[in-house]
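Participant: Predicted model and sequence follow; I will ask about them next.
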Amino acid sequence: MSQQPLHAAPLSWGHGPRTFEIFIEPTCPFSVRAFNKLEALLEAVGEENVTVKIRLQSQPWHLFSGVIVRCVLAASTLPDGKNAAHKVLRAVAEHREEFEFTDHCSGPNMDATPQQIIERIENYSGVQLVDAFARPELQTEIKWHCKYARQNGIHVSPTFMVNGLVQADLGSGDEISVWAQHILA
């Protein structure tokens, strides 16, 4: 029996004409801070005014980054695609220390396996990822996120783009009103 073709739901919310793209690494503390502001940003600007798109920016110094990014994108291929991916991102954000190494190189996660990381994400998010994670064609989606970031000169997270232009002066510590000003300008 053959599997259905893989389709990853776009990680986008809102439906407005302006675009706010955020490049995040799920275990990066600054990305987590930015991710946690996205719902409030949509509320402040209005879903009819902006489309918020999450782009994943895997970073090698976050040692489980590739596994976790693959989990997020695997979730996006499930029946409740973008909502499942959001649950995975939320679970990692709320339990970040359980997915990251101390000083990027030590600590309890030195003994963790990728399988244990997937199981932790499943337990915290309630999203079953094992089968979707194991689909080889998921690599196409992962590569797309990587290529898109590189084509736009994105190297670190979080990085922000408004209407296709990188906003080097925006950061995770900014108030939502600052982000809104850039979007609505």
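Facilitator: Thanks, I have it.
Participant: Please make it C-alpha for all contacts and neighbour counts, starting now.
Facilitator: Fine.
Participant: List the contacts of the residue nearest the centre of the chain.
Facilitator: With distances taken as C-alpha atoms, centre = their mean, Leu56 lies nearest the centre of the chain, 4.6 Å away. Each residue near Leu56 by C-alpha atoms under 8 Å, 6 or more residues apart in numbering is listed here: Phe23, Ile24, Glu25, Pro26, Val69, His145, Cys146.
Participant: Now, those residues that are in helices?
Facilitator: Counting by DSSP state H, the part of the contacts of Leu56 found in helices is Val69, His145, Cys146.
Participant: Any chance of a ChimeraX selection covering the buried ones in these?
Facilitator: Remark: buried members of the ones in helices among the contacts of Leu56, expressed as a ChimeraX selection using 16 or more other C-alpha atoms under 10 Å:
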select :69,145,146
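Participant: Out of the ones in helices among the contacts of Leu56, which is nearest to Glu39?
Facilitator: Set against Glu39, the nearest of the ones in helices among the contacts of Leu56 by C-alpha to C-alpha is Val69 (20.4 Å).
Participant: Which parts of the protein are helices?
Facilitator: 29-35, 38-45, 65-76, 81-94, 114-125, 130-133, 138-151, 176-184.
Participant: hold the first one in mind and look at this next one:
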Amino acid sequence: TFQDIPPSPHVPVRICLGRFTLVAVAALLSPAPWRCLHQSLFVAPRETPHSRDVSVARFGMPAAGPPLPSQPMGVPWSKAGGPVLVELFLDLCCPFSKRMLHTVAGGVAASFEGKVNFVFHSVVQPWHAQSSYMHEASLAVLKLHGPDAFWKYAVAVTERQDDFFDDEVFEKSRQQIYKDLAILAHEQGFDDKKIMARLQLAGLGNAGNAVTQHLKWAVKFHRVRGVHVTPTVFVNGLEAGIVSSDWNADEWAAFLDWHVNKTTPGIPETWLVQGE
């Protein structure tokens, strides 16, 4: 939008370029055009009482751009945390993510509780449309039942992953897939009716549902981190390309022991280079 610029015979043309205004100066014989240019390019628009009131009324917060999460992204395995951070970027519809998730959740995470902080990050792979619905259902479980329930449900969904592959859901509607996911949640002891309620459209048009914003944050987060392939693992903020979905519990333990204990017995040389 244009800024309010005092009338000047030296500024006959103003061109809007996004947030900034480029002032085309016809004459440069006085300092007035330079003041206008500086105001247009470098001085932020003033917040008015009206814009502030509208922002607070809509979002419950001052104007600050798109909505932001009020807590760190991802779902931790345990509240105990740990000095070593391992972030797992997983897709619930990906067979390789399933393999890694079941290994970590099947004993590795528990054996390193208090030492390693495992965090699950949802990665939707859009070429499988049902991937979005699977992650939406898992986020609904998270909102209703908490992190422990989320991990339990993620394991259960991936255990039945074949039921949600392309060839199985191609003729199903979005609502039918939601119902299948809610039934699976019910089998795990969760409230399927409340989960279904969270997955219903919130209004007309592209209103989304009760977990759409959380899903947007998850997608934005893995894009910012440069994650495309699933699974992808980060250790203490850096991508650990050496970690494989084929690893068994012993291989995970050897890798994590090095980082937790700062010792190296029996670890292959390539791992030492990676760790250093």
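Facilitator: In hand now; what should we look at? Values in this document were obtained by computation on a predicted structure and should not be read as measured data.
Participant: related to what we said a few turns ago, mind checking which of the helices of the first structure is nearest Ala8 of the first structure?
Facilitator: Shortest distance between Ala8 of the first structure and the helices of the first structure, using C-alpha to C-alpha, is found for helix 65-76: 5.1 Å.
Participant: orientation of the closest one relative to helix 81-94 in degrees?
Facilitator: Counting by axes from the mean of the first three to the mean of the last three C-alpha atoms, to 10 degrees, helix 65-76 of the first structure lies at 140 degrees to helix 81-94.
Participant: Which strands and helices lie in contact with helix 65-76 of the first structure?
Facilitator: With contacts defined as 3 or more C-alpha pairs under 8 Å, 6 or more residues apart in numbering; DSSP states H and E, helix 65-76 of the first structure has these neighbours: helix 81-94, helix 114-125, helix 130-133, helix 138-151.
Participant: possible to save these as CSV with distance to Arg18 of the first structure?
Facilitator: CSV is the format used below for these (distance: least, C-alpha to C-alpha, whole Å):
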stretch, distance to Arg18 of the first structure
helix 81-94, 20
helix 114-125, 30
helix 130-133, 32
helix 138-151, 19
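Participant: Between those, which one is closest to Phe64 of the first structure.
Facilitator: Of all these, helix 114-125 comes closest under C-alpha to C-alpha, at 7.6 Å.
Participant: so how much does that closest one differ from the second structure once superposed?
Facilitator: Compared with the second structure after fitting, helix 114-125 of the first structure deviates on average by 1.6 Å (mean C-alpha distance after the TM-score superposition for the first structure).
Participant: so where in the second structure does that helix end up aligned?
Facilitator: Under TM-score structural alignment, the match for helix 114-125 of the first structure in the second structure covers residues 174-185.
Participant: So which bits of the matching stretch are buried?
Facilitator: Ile177, Tyr178, Lys179, Leu181, Ala182, Ile183, Leu184, Ala185.
Participant: Which single one of the residues you listed is nearest to Trp151 of the second structure?
Facilitator: Nearest to Trp151 of the second structure among these is Ala185, at 11.8 Å by C-alpha to C-alpha.
Participant: The closest one reaches Tyr153, doesn't it?
Facilitator: Yes: using C-alpha atoms under 8 Å, Ala185 of the second structure makes contact with Tyr153 at a distance of 6.6 Å.
Participant: Spit out the residues that contact those two alike.
Facilitator: By C-alpha under 8 Å, 6+ apart, the residues touching both Ala185 of the second structure and Tyr153 are Val141.
Participant: residues in contact with the aligned residue in the second structure for Ser172 of the first structure?
Facilitator: Alignment note: Ser172 of the first structure maps to Ser245 in the second structure; criterion TM-score structural alignment. With contact set as C-alpha under 8 Å, 6+ apart, Ser245 of the second structure has these partners: Phe96, Ser97, Arg99, Met100, Pro231.
Participant: again, but for Leu170 of the first structure
Facilitator: Taking C-alpha under 8 Å, 6+ apart, one finds Thr159, Phe160, Val178, Trp179 in contact with Leu170 of the first structure.
Participant: Please name the nearest non-neighbouring residue to the equivalent of Ser76 of the first structure over in the second structure.
Facilitator: Matched across to the second structure, Ser76 of the first structure falls on Leu142, judged by TM-score structural alignment. Nearest non-adjacent residue to Leu142 of the second structure, counting by C-alpha to C-alpha, 6 or more residues apart in numbering: Phe150, 5.0 Å away.
Participant: Quick one: map the one you found onto the first structure.
Facilitator: So Phe150 of the second structure corresponds to Ala85, using TM-score structural alignment.
Participant: And Met100 of the second structure? What does it align with in the first structure?
Facilitator: Match for Met100 of the second structure (TM-score structural alignment): Ala34.
Participant: For that match, give me its contacts.
Facilitator: So Ala34 of the first structure contacts Pro158, Gly171, Ser172, Gly173 (C-alpha under 8 Å, 6+ apart).
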